[in-house]
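Enquirer: can you look at this prediction? I've put the sequence above it.
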Amino acid sequence: MTSPFDLSGRTALVTGSSRGIGRALARGLADAGATLVLHGRDPERAEEARREFATAYGEDRAYAVAFDVTDAESVQAGVREAEEKAGPLAILVNNAGIQHRVPLFDLDPTDWDRVIRTDLTSAFLVGREAARGMAARGGGKIINICSVQTDLARPSIGAYTAAKGGLRNLTRAMTAEWAGSGLQINGIAPGYIHTEMTQNLVDDPEFNSWILSRTPARRWGTVEDIAGPVVWLASSASDFVNGQTIFVDGGMTVVV
């Protein structure tokens, strides 16, 4: 029997996958059999990721596109290029995002706009463009990468918190409009994940102690902890799951 988690023959675009968590999520999808379109704003970095995936999975399962996820025309051209190269998109992971740590009293409105555009508006733009084709074909999976800040707040990251909270409701709005066309749209909300980019926080004894005490699982998350749920939401195993945001946080958001 074919596993319901098998993604063979399906093409996935993962935004912000030229490095970091996005690259790890793309690897998880590729391990499950998907053909990957790697994405970044920097064409050279995206191509470097493509070469790595081509070596691991084959030239016919690794492609790259570079476009600005915050610009509607660039998104339209980028999604078109992705499908011309790799075939119709069956899976989209909206992972691209940024962080900007400044107290709200000091936050410049241009930085507020930049975070909202990158972390929220981009998911609307890329999601809508990918969904047009998915709806016409009668099916598709969109996975929006949220955060524990979808449900919680910390000082100095107000714009990020607002964007991730909005992303959960965007997920619901997409479901309300597109589920009838055969799409499943869901969110993954990671907790604190140990990556190269968070290594300085792991190395900070005070912050590390706070994370461990605040997380019932008593550890940081790993990229593999996120990749598994993403594969599930991308697969046929989740065909009746829609509009949900699943927290992958070691229990952080369920305790006082």
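Expert: Yep, it's here. Numbering: from 1, shown residues only.

Enquirer: CA atoms for contacts and neighbours, from now on please.
Expert: Will do.

Enquirer: name the residues that touch the lengthiest strand in the chain?
Expert: Looking across the chain with DSSP state E, the single longest strand is strand 183-190. Here strand 183-190 makes contact (CA atoms under 8 Å, 6 or more residues apart in numbering) with 131, 134-135, 138-148, 150, 168, 171-172, 174-175, 178-179, 226, 229-230, 233, 239-249.

Enquirer: and here's the other structure:
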Amino acid sequence: MDFSPLGAFSPTLLAGKVALVTGSTAGIGARTAEQLASAGATVILNGRSAESGHAMRAELEASVPTARFDFVSADYNRPEELDAMFAHIRETHGGLDIVCHTTMTDGAGPRPFMETARSDWLAAVSGIYLSLLEITQRAVPMMIDRGGGAIVSFASDAAKVATPGEAVLGGALAANCMFVRAAGLELARHKIRLNAVTPSITRGTKTYDKVMANPFSRRLFEKAEKRARLGVASAEHVAPMAVFLASPLASHITGQVVSVNGGISAA
């Protein structure tokens, strides 16, 4: 039996909290923003395209009319844009309690390592790993000022399960997850928790469309989909885990990497 996760959390669970969701103009990021808002948070959307961002803001305001949304355009490859985004959050919203960071890369999808180029390696490391470091280092001082906070990174089961064609992506994703584990221990003294959500193939996302459009990766993930005994997850099934980890319900959980994959593996 399927269900709609919207409304699954109390609308006051995150009341008074300010949440930034990076890469939230589509897919898992957008659905995470929607569900954080339905739990009472003020949500700042982020993406590189102002047109996509304002369109998604309008969509989410219609979906959760009681919530407050904002949108800030910023590119994680441009430190000055990140600085401006966090300055805007401080000035406009008074601080920051939650970050949900979707991993982003413009590089190649699954591909045999010997067919990858140096540009693919750099895109994976920058988009998947360095972007998390950039966001975290700017968010933490604001969270310390608020007495604590929660950072949730989205990675992938490729960080934990070796898969042909994902040597480059998997390596960058594993770095992302190890950072969450180690920084989660470091920052616990400030009451700041870091955790990661690792989906597998996820329907309703641009990544899904990209993977399935490539003959090599389509063969891999069509096999994976057959192992999803609970059904292939969609963005709506993945997002609630991020809301849980960002909320007081997970007040004693940090440094953890949690799979949401429909039973494809026990990663």
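Expert: Arrived safely. This one's a predicted model, so the numbers in the text were calculated from it and none came from an experiment.

Enquirer: follow-up on the earlier one: may I see the ChimeraX selection of the buried members of the contacts of strand 183-190 of the first structure?
Expert: Of these, the buried ones go into a single ChimeraX selection, burial set by 16 or more other CA atoms under 10 Å:
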select :131,134,135,139,140,141,142,143,144,145,146,147,148,150,168,171,172,174,175,178,179,226,229,230,233,239,242,243,244,245,246,247,248,249
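
Enquirer: picking up where we left off before, the longest strand of the first structure against the second structure, how far on average?
Expert: Here strand 183-190 of the first structure, set against the second structure after superposition, deviates by a mean of 0.7 Å using mean CA distance after the TM-score superposition for the first structure.

Enquirer: got the contact list for residue 173 of the second structure?
Expert: 128-129, 155-156, 158-159.

Enquirer: so which of those residues comes closest to residue 16 of the second structure?
Expert: Taking CA to CA as the measure, residue 16 of the second structure lies nearest residue 155 of those, at 27.4 Å.

Enquirer: once you drop chain neighbours, what's closest to the one in the first structure that sits across from the closest one in the alignment?
Expert: Residue 155 of the second structure maps onto residue 146 in the first structure, with residues paired by TM-score structural alignment. Spatially, and ignoring its direct neighbours in sequence, residue 146 of the first structure is nearest to residue 189 (4.4 Å; CA to CA, 6 or more residues apart in numbering).

Enquirer: report the separation between the counterpart of residue 254 of the second structure in the first structure and residue 149 of the first structure.
Expert: In the first structure, the residue matched to residue 254 of the second structure (TM-score structural alignment) is residue 242. Distance, residue 242 of the first structure to residue 149 of the first structure, by CA to CA, to the nearest Å: 21 Å.

Enquirer: all strands of the first structure, in order?
Expert: Assigned by DSSP E, the strands in the first structure fall at 11-14, 35-40, 62-66, 89-94, 140-145, 183-190, 245-248.

Enquirer: okay, the ones you listed, which one's buried deepest?
Expert: Mean neighbours per residue, mean count of other CA atoms under 10 Å, is largest over those for strand 35-40, with a mean of 29.

Enquirer: what span of the second structure is that one aligned with?
Expert: With TM-score structural alignment as the criterion, strand 35-40 of the first structure aligns to 42-47.
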